[in-house]
Each structure stands twice: as structure tokens, then as C-alpha cells.
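Enquirer: Here's a sequence, model it:
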Amino acid sequence: MAFSAPIDPQFNQELRTLLEERQEELFETFSPPESRANSQGSTENVSEDCIRHDANDDEDDSDEDEPLTEADPTELARLYSQTHPEMVHEDDHREDDDDDLDKSSVEAVFRTGCGCKHQCYTNFSVDRVWEYRLNMSEFQKDQLDVLVLAKLEQCEVQGEPIRGGKRERQFFDYVFDGHRTCEKVWRYIHNLGEKRFKNLKAHYKTHGVVPRDHGRRGKRPVNAYSFEVVQDVVKFLLRYADDNGLPMPAAPHGRDGRPPVYLPSCDTKADVYKKYVNACKVCQPAKQSVGETTFRNIWKLCVPHIQRMEPRTDVCAKCEHFRNEIQFATTEEDKLNSSIAFSGHILKAQKEREFLNSCIKRAQGEVTDITVQPPCSPCSLDLHNVHYTFDFAQSFLLPHQSRQVSPLYFLNPLRVNCFGVCNDSLQSQMNYLFDESQTIGIDNRKCHGANNVVSMLHNYFHEHGLGEKGCHCHADNCAGQNKNKTVIHYFCYRTSTGLHDEINYHFLEPGHTKCICDACFGKIRQVYRRSDVDTVSQLADIVSKSSRREQGEVLW
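Expert: Below is the predicted model of the structure:
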């Protein structure tokens, strides 16, 4: 109802005026049962109509209405609200529940009463009703709906068929804690608004105890954009990426999606949206444009491979060179030649990446059929497709604090180098740590040379090799580390002395050399940035923690 608190004197004065103006209507409502029955020529007695409620009261005869007493403030408030609509609470026009869960409000409702002759609130305590309303408020809306529908099924009393058996009237005996109550009290105890409870009864009459679904569920919204408008957004993004983006040869490791296209880091999504709106305006005729939020959602759902390049994203120098030539070409011939060269570079990088993935797949399939426990004697197992990847990581600086300490910033820290050898057949990586005192040169000089690579590769094959007869090795194109005669001579030494029957040495396209070793180094960096590290042994513990295996694989 519109009011739940005691009525003030001003309100009573206005009600007296209303009573004088509407005497006839109020006489029908407030007259005693005997006089009303005599005026209608009926002798029916009213017994428990205030307890048993009819769901179709709007269709019933007037002689079945519950008589009210003159002192009923609830009915007075209803009549007052008809002539003073500004006083009606907004909850009467929407389906929201009575969310006033304070104990004081429950006490006020108890003082006001329910308005029926049985005074239903006297059967319960304030604490019990308040606690139950709090419990009901913990339910989600759909859960409370099902609970109320199930209770309505228990309270339903089937009436006699009327009007030729076409319809049965619905009656409900509302019971709470073993006491029969009127509908108003039962609804208040279950924390339900008047409109919501009315809708629930209508839903129960039509569908029974079934969760309610929104009427528009599964239907296309009336304000949705057409397919042509969404298609225009996708076409614009694809064209913009072709003109300004930098395509990658393959998807990042671990993703089977479309290769990403990086837009310049200076172009934000808001800037791209403004260009899209301007493009829609200059079209003849002008096309409909979508809002910025919708634009971002379409971008995320339809073309997620078009991404904004981070300011420090590592890109290929050749790709950047070709992109600049295409963007700033003065003639169509220069632009065509640069596009052909760019396309050839991308295709070459894609082929190298596909060959790397095929080598890893063959290596993993071969090892699954054989139980291997390294180290093994050279050429002791009939394996010909074992795959290794090796590379250097960026140097670690010690001491390292997760919180920046000002005096340490100005000191010259100790550099610790990390070299990783990944066995793609077993999906494991061995990391070698060595500081400045263990390098070939003085003061960390010649720490990344070919001699260091050969030394650590030889130790790995001897201590952690699988005893394969043939293998494939992938490395980047760094001439000072991997692509030099020293490393190639070492592989020739292994095949000539019988340590291997065959070694295939491969290099990825420059600028597109990211491999599984870089992913493992990234995992180490994540733990390293959050930790305080003072010694090499502590750094070795950090490397072990970054591994999913029970015992991290690290040597120093």
C-alpha cells in the first residue's frame, strides 16, 4: 500500500472532507454487514473471506467482498490516494519488492496492522517476521519466484466450476508458521511487492510452477542495429588494418587463432572510432554509425586479431621497413613493389614457423611411444626426431627488490646470465645461470659468445640427453651466439665421433624468432619481479618456483 506509518492529524482532516464529498460510495464500503445485506436483498453471511482470497476478485460479485470497519486506515489511505496521486509510492507502479528491511519498519507495520478483522500480525512476533524477510532478501529474483510459486501451489484450494465449467476459480489459503493469514500479511512476510505478487499469481495460473522468462528473451531487440551497419564496422576495421597495420606471420605460441595485425601504438580505439564516424558522414549517401561502446564490442567479437601495438612491442625491422615504404610510397609502382617484397617476407616467416611446429609435433609423437629416463648413452635409443630449442635470456640484476630502494638505483648491480635449452619432446627446459665471475672474459665480457653456447650445449647433451640418434635444433639468427662456424663445427664433431648420427640445425626468419624458450623466460620474469633476490642461489629458487614441475630444472 501507499502508507505504512500512522496517519497524521492533517491527513485525518483531509479524509473527513473526502468522506463528506463521497458519502454514497463510502456507505457501500463501510456499512455494517447487516445493513448492506438488507440493501442488496441478500442474507449471505461472511465467514472467512478475509482469509481465503479469490484470485479473480475483479470478476466476482460485490456481495462477496469483505466488509471493513470504519476505523480501517488502510482503506482510507486507498481512497485518499485516488484523489491525491502525488502521494502514492512508486512501488505501487513497479514490480520491485519492499526493500525496507529495518526492524523499526517491521514494528511500524505491526502497529498499523493488516486491516482485516482477524488481526493476522498478532499471531507472529516482530523478530520472527523481520528474520524471515531478511532470509527472503538473500534469494536472487528467479530463486524467490520459484519459491513463491511452489508455496502458491501448496496454498491453492480448487473451487467449484462456474460459467458452464469453462473456468475454475482460484482460491488460496495462506499459511505461515501454522497460522492462516490474509494475503497482505503473507506477501509482506515473503518480502514481495504488490505488483510482483500479482504477476506471480497470474504466471502460476497460466504456467504453474515454472521459472518466469522475460517476454523478450530470445528475440531481437527492437533498437538493435541491422546486419548491414555491423558489416560496415567490420569492413572499416579490416580496411584500416590493411592500410595502417603490421601483420604478423603467425599467431602467438599456444594460440590457434588468426595471426594478429598490430595497429600503431599512437592510435587509440577512441581515435579509430572518430575516424569511423567521419567516414560514415562523408559517404554518399551518409551511412548510419554506431556508438563507441557498440563499436568496441563489434571490434572485440568480430575482428579480435586486430590489436593495438604496445609502445615496447618487439617487431621485425624488415616488416617495419616495408610498412613505411608502402605507407609513404609516392607512385603506384613503388607501392606495388614494396607490397610484393613485404608479402614474400611474411610468407617466408610463415613457412619457417610451420616447419618449427611440425618438428615439435613429430618429436612429441615419437617420445610418447618410448619411456625415456635421461641421461641416456649416446645413440642408445632409436629416436630421430627429438627437437631442441636454445636461446639466451635478458640478464638478471642482483640484488633485486620488489620495491624500489633509492640507494640501490645508483649502484652497479651484479649481472647474472641465463641460457635455456628446451626439450620440446618432453616439454621441459633446463636453465643455466652464471654470473660475471664465471664468464670467459673479464667483467662479464664474452658472456654470450659461441664458446659459452657450445659449453652449455655439450653439458646438456651429456647430462640430460635422451640418447637419440638424430635430432633437430632451432635457434635465432644471432651471428655472435648461434649462427657461426663454432657451433656448426661442434655439431660436426658430435656426428663424426658417433655421439649423434644426424643433427639438423635450423634458423628462424630474423625478426620472427620467438619460440618456447622466450615463453619460459617470461614465466621466470613474472616471479622475479615480485620477489626480493640477493644471491644467485635465491635466483635459482625463483627459476624453480616458475616451473610447474615438482622440482625445477636449473643449473648454476
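
Enquirer: rest of the way, CA atoms for contacts and neighbours
Expert: Fine.

Enquirer: Quick one: the helices in the stretch 151-300 of the chain, in order.
Expert: For the stretch 151-300 of the chain, the helices defined by DSSP state H, counting those that start in this stretch occupy 183-189, 194-207, 227-244, 269-282, 292-302.

Enquirer: Following up with a second sequence; could you model it the same way so I can compare the two?
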Amino acid sequence: MRENNTSTRRQPHHDHDDDDPQQSNEEKCAKFVNDTCGCKLAVGDRPCSTLFTAEYYRDIRAQAALLSHEQLDMVILGSIMSTISTDEDIVHGRHKIEKRSRYRTEHMHNGHQVCAATFAFLLGVGPKYKLQALKKHYAENGLTVREHKNKRRLPPKALTYQDQTALVQFLQNYAEDNAILLPGRIPGYKRDDLKLLPSSCNKKCVWECYKTSCITTGIRYAELTTFRKYWCQLAPHIVITKPRSDLCWTCQTNSTLIMKAINRSDEEKSQTIKQAERHLKLVKEERAKYRGACEKSATTLEKYFSAGPPPPDACVPPKSHKGTIHYSFDMAQQVHYPCDPFQPGPIYFLTPRKCAIFGVCCEAIPRQINYLIDEASNVGKGGNIIISMLHHFLAHHSLGETSVHFHADNCTGQNKNRYLMCYLMWRILTGLHTEVKISFLPVGHTKFSPDWCFGLFKRRYRKTKIGCLDDIVAAVNQSAAPNFAQLVGSQDGTTIVPMYNWSDYFEEKTVKTALKGITQMHHFRFLSSRPGKVMVKNTHDDPERTISLLKSSSWRPEPGELPNVIVPAGLSAERQWYLYEKIREFVPEEAQDLVCPKPTVPKP
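Expert: Okay, here's the model as predicted:
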């Protein structure tokens, strides 16, 4: 049946609104009013298009143009729903019944009945395409949003579900044969369930193996770009190792044993897996202990410093409040200066002036004091320099706690040695603390807060032009809110943080072999109720045993007693002349006499 009794009188040029795309909206409205729609629905058998002015058409069409396709569809479907007749049977005369071929619809606007051409022009759509399609959609689906037929339809060349499954299965099998499993946090990645492929391979090499395998088995394969996309989407836990990843040797050894145990007996496989699981469990528990100590320290900080922590240089007196504060300390890789983001080529073959960095971090604030050790102020590696800077930190930058807990890595030459343990005992004997704990993270899993602060500084350092030591101080302070710089000595060798000879001081007073096998010990505890003794544990769940460090249990240090000061040797004559002749030209002119002055000693 016809849509209405005037549908045959529509003028052809109004069947679609986009007859002339070059016309403006005003021109189209004026032309439509002038030509009319051709129907006789208005009073007096006038065209219904004469019921509205050109300005009215312009405003309504502008409002409709602001709607999205889905919103405009719902507006039209609402109008269709109010007037459409969807009865399947239609009666002609008294007895003749036929099936309806088209749905009858009367369009209404602003209280007036209008024809399909005027209704479509008001909304800026085509009556033969948009309206007919929406009528059919309403009759079949009701008042629902219309979706394009190609939506959710895969292109003809897209991989099927079976092809994608085969791709993922290949990646899993490839990783099973070649990947290394690492526990805990891996630098540069947020996940802890990664399978790391060797850094020597790349995704193209893996794709070539995948392509060969698919051709051999007759399976359809994905091209390289699609292969990379599906790898990232469907197997993100399989990654290629970055060359800088800090790998644990125990984890690598266990992974190698597991890979080699494929053809061995079940008992050997089980033993190898249990060995790896024990190591992973230990690492996880030690990391949990570290996080728990940080959280406990944060609770203490909120309790005693409700108005906020004191400034870095507040020099809070020792034992000012009862509570445990946690600190972590570590040595960073030294930096060189001068340094320029646009570094001139020749300086790559030279050795500029060096600056070592030692950081002590309080995670509860968070705040890290970074000790900058210029080459002229360095007294060498070992326990003396670490203990001296730690002593300065506790005297000038700590929070005045009665109990302190330290975390460090397992570097036995610097952080984990007999003299550091004797110094912590010395703090108990002098009454500076009532309890001191120090724990060491497992080897290969020592990434913690100081590394985070060092990374923030290094990121700033690479982007900053560094001419002298003061520029490094500025880079540290500007790198991030937690970072603060503390000079150990000036560029001319003037000492700011004194270095003490702690090793000679404790050599005659402590038992040399008391801490034999210290590399296997990871937890140490000192108490004021047990002066001169240390409680040690290899792991956190091992039984605690007590070791006496003093040769004479009656020895007590005198108030204010400190070891002899180590005077830095400064730069050698050879080094002074090297900096003056080789490095001076790369230093900014205003800093040349600070960094590379002309030596006053004869050239060797």
C-alpha cells in the first residue's frame, strides 16, 4: 500500500536532501520554500511546506545537524512509532483481505501533518533512504538503536579464531623452550609473571620461526605487523630481555637447570623445581619484610610528626621520640662533569672529573639525602667512607628516633662488613639508640627506594648542562621533591663531611672472627639491654643467635669519643695536569678555574 495519499505527487528533486552539496543551508531552505514539496496536505489543498518559513527550516535543520547519527535515528524512530501501522493484513472493500506490502505512516511536526518530503527536509535526511530504512528497522526490531551491518564483521583477510589460537600456542611453546623466568620486580616492567626471551633475539626472528612452522604444518600465518600486534595483545607476558636488566644469578641457574631437566626423571625435575620455588619464596618474603618496615615507619611518622616531618637540615636531637624509623642506603654509580646534552665527540675518549653518590632514603616521608663525593674529597672505597656518611646523616638529617631499622644491599666491601656492624653496636653503647636493626636484601633482588631516587636524578642529569659541582647540586635538588643534595667536600678539597678511620678504631676493640660467614647473614639486631652483642639470622624465619663482638665486655666509649679523621689526599699531580690539559677546554669559562685550575705542582 502507498505510504500516504500524496506520496506520488512528490517532486523528484526533493527525494534526497543532498542534490547540490555546494549550496548553503540558507540557500537550500529558500529553494525548498520556493519550489514547495508538491503535496496538498495543508488547509486549502496547499503544499504542507508552506506552513513554515525559510528561517524556521534553517533553525530546525541546524539543530538536527548537531545530533549524532544515533541521536537523530532515535528522534525519527520516536516519530515513526507514534503513527506507523504495522498490521500484517489490510482490508479492501468488505471482503477482500491482502497482505500489507508497505507500512503506512503519517508524519507530524509542530501539530501539523506533513508529507515525508517536508519531514525529511526538516531533519536533513533523505525520504527514500533514511526514512524507509528506519521504518523497516522499527517494524523488525522495535525502538532500538540501529547498527551498521559491517559492525563487528571481520574483514575477509582477518585471522580466524583458530589462526590466533595457533599463534598464541606457538609463542607459548617458544617461550617454554627459550625464556627465563624471573621472580619479583624486573626493572622496566610492571608485571611479575614475565617470561623473558634472550636479548639476542627480536620479534622478527621469532616471526620467521613462526612462519616456517606454519608453512610446514599448512596453517595460515600472520604477516610481521599483524604478528607483532597479536603478540602485544594476546601474549604480553612474553617479552624480550632488555640488555640492562638486573638479573639474579640464582634465578638464571635455576631456570637453566629446569630447562635441562626436561629429559630427566620426575624426581630430579621435582627437586629442581622445589629448589627454584624456595628461592622465589625467600625473595618474596624478604621483599614483604622490607615493605612492612616502610609501612611501620610511616605509621610512626604520622604519630609523632602530625604537622609534617622536620626539614632535611633540622638536626633533630637523638632519642627525641619513641618509635622506629626505617632508612635505606646505597651507593650509586658515579657521574662525571663537565657534562652536556650536546656532548662534543672528543670528550668520550677522555675521563672528566668524577663525583660519587651515596644516598640515604627515608621512605615514610619520602626523602633522600644524596651525598656528593667529589674526586678531591674521596678517601677511597670501603667501610670507612660509608660509615662516616651514615654517621653524618644520623647526626644532621635523621628524625631523632629511639629505634632505627636499616636496609641495604649485599655489597660486602661497603655496606655489609664487620666495621659497619661494630659502628651500629657503638651507637648502642653511646646511648644514641636503644635498638638498631639492619637487613640485607637477597643478591640480585636489591632494587629499592634509593635506586628510585637515583633514577630520578640521572634522568635530570642527562638533560642538564653540568659545568661544576654546584651544577650537580642544583640538578639533584631540581630532579624531584624527595631528592636533596649534601656535599662531602668542595671542589678545592675543603672538607664538609669529615671522614673517620672507623676500621682502625674498632680493630683493637672487637673480635676479628666474630662475624665469620657474614655473607650468609641477612638480619642483624642490636639492643641496649645486650651491649656489645649482636643477634643475627640468616633468613627472617631462622632462629636468632647471639654473637659477642667485643674483646672486653666492659669496654665503653668515652662521651664524644670519635676515631681519627682521615684527611683526603686530594687530586694527584698527574690527575691535576690531566684535567688542566685535556678537560679544561670542555668546561664553561666561568667554571674552568674551579674544575680544572692550573696546577701549582710540577708536571710529573
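
Enquirer: quick one, longest strand in structure 2?
Expert: When structure 2 is scanned for its longest strand (criterion: DSSP state E), the result is strand 321-337.

Enquirer: Give me the buried stretch members for that strand, please.
Expert: Along strand 321-337 of structure 2, the positions that meet the burial threshold by neighbour count (16 or more other C-alpha atoms under 10 Å) are G323, T324, I325, H326, Y327, S328, F329, D330, M331, V335, H336, Y337.

Enquirer: Reformat the residues you listed as CSV; add distance to N417 of structure 2.
Expert: Converted to CSV, these look like this (distance: C-alpha to C-alpha, whole Å):
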residue, distance to N417 of structure 2
G323, 27
T324, 23
I325, 22
H326, 20
Y327, 18
S328, 16
F329, 14
D330, 14
M331, 15
V335, 25
H336, 28
Y337, 31
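
Enquirer: Identify the farthest-apart pair in those residues.
Expert: Taking C-alpha to C-alpha as the measure, these span a maximum distance of 41.2 Å, between G323 and Y337.

Enquirer: Just tell me the aligned range of stretch 174-184 of structure 2 in structure 1.
Expert: Residues 240-250 of structure 1 are where stretch 174-184 of structure 2 aligns, taking TM-score structural alignment as the criterion.

Enquirer: buried sites along that stretch?
Expert: Per 16+ other C-alpha under 10 Å, stretch 240-250 of structure 1 contains these buried residues: Y240, A241, N244, G245, L246, P247, M248, P249, A250.

Enquirer: Dump these to a markdown table, plus distance to N12 of structure 1.
Expert: As requested, the buried residues of stretch 240-250 of structure 1 are exported to a markdown table (distance: C-alpha to C-alpha, whole Å):
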| residue | distance to N12 of structure 1 |
| --- | --- |
| Y240 | 72 |
| A241 | 73 |
| N244 | 76 |
| G245 | 76 |
| L246 | 78 |
| P247 | 79 |
| M248 | 80 |
| P249 | 82 |
| A250 | 81 |
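
Enquirer: Among those, which one sits closest to Q13 of structure 1?
Expert: If you rank the buried residues of stretch 240-250 of structure 1 by distance to Q13 of structure 1 using C-alpha to C-alpha, Y240 comes first, at 73.0 Å.

Enquirer: contacting residues for the closest one?
Expert: Neighbouring residues of Y240 of structure 1 by C-alpha atoms under 8 Å, 6 or more residues apart in numbering: there are none.

Enquirer: Over to the one 4 residues further on?
Expert: The neighbours of N244 of structure 1, taking C-alpha under 8 Å, 6+ apart as the test, are L263, P264, Q327.

Enquirer: could you point out which element follows the longest strand of structure 2?
Expert: Downstream of strand 321-337 of structure 2, the next assigned helix or strand under DSSP states H and E is strand 353-362.

Enquirer: Next, the mean deviation of that next one compared to structure 1.
Expert: Compared with structure 1 after the fit, strand 353-362 of structure 2 shows a mean deviation of 2.1 Å (mean C-alpha distance after the TM-score superposition for structure 1).

Enquirer: Just list what that strand packs against, helices and strands only.
Expert: Using 3 or more C-alpha pairs under 8 Å, 6 or more residues apart in numbering; DSSP states H and E as the contact criterion, the elements in contact with strand 353-362 of structure 2 are strand 321-337, strand 367-374, helix 383-396, helix 449-463.

Enquirer: Now with 7 Å, please.
Expert: For strand 353-362 of structure 2, the helices and strands in contact under the criterion 3 or more C-alpha pairs under 7 Å, 6 or more residues apart in numbering; DSSP states H and E are strand 321-337, strand 367-374, helix 449-463.

Enquirer: counterpart of it in structure 1, which residues?
Expert: Counting by TM-score structural alignment, strand 353-362 of structure 2 lines up with residues 414-423 of structure 1.

Enquirer: State the span of structure 1 onto which stretch 420-435 of structure 2 is aligned.
Expert: Matched against structure 1 by TM-score structural alignment, stretch 420-435 of structure 2 falls on residues 487-502.

Enquirer: Any chance you could list what contacts the matching stretch?
Expert: Judged by C-alpha atoms under 7 Å, 6 or more residues apart in numbering, the contacts made with stretch 487-502 of structure 1 from elsewhere in the structure are P378, C379, A450, V454, K469, G470, C471, I503.

Enquirer: if we can go back for a sec, how distant is the longest strand of structure 2 from the center of its chain?
Expert: Between the centre of strand 321-337 of structure 2 and the centre of its host chain there is 23 Å, according to C-alpha atoms, centre = their mean, to the nearest Å.
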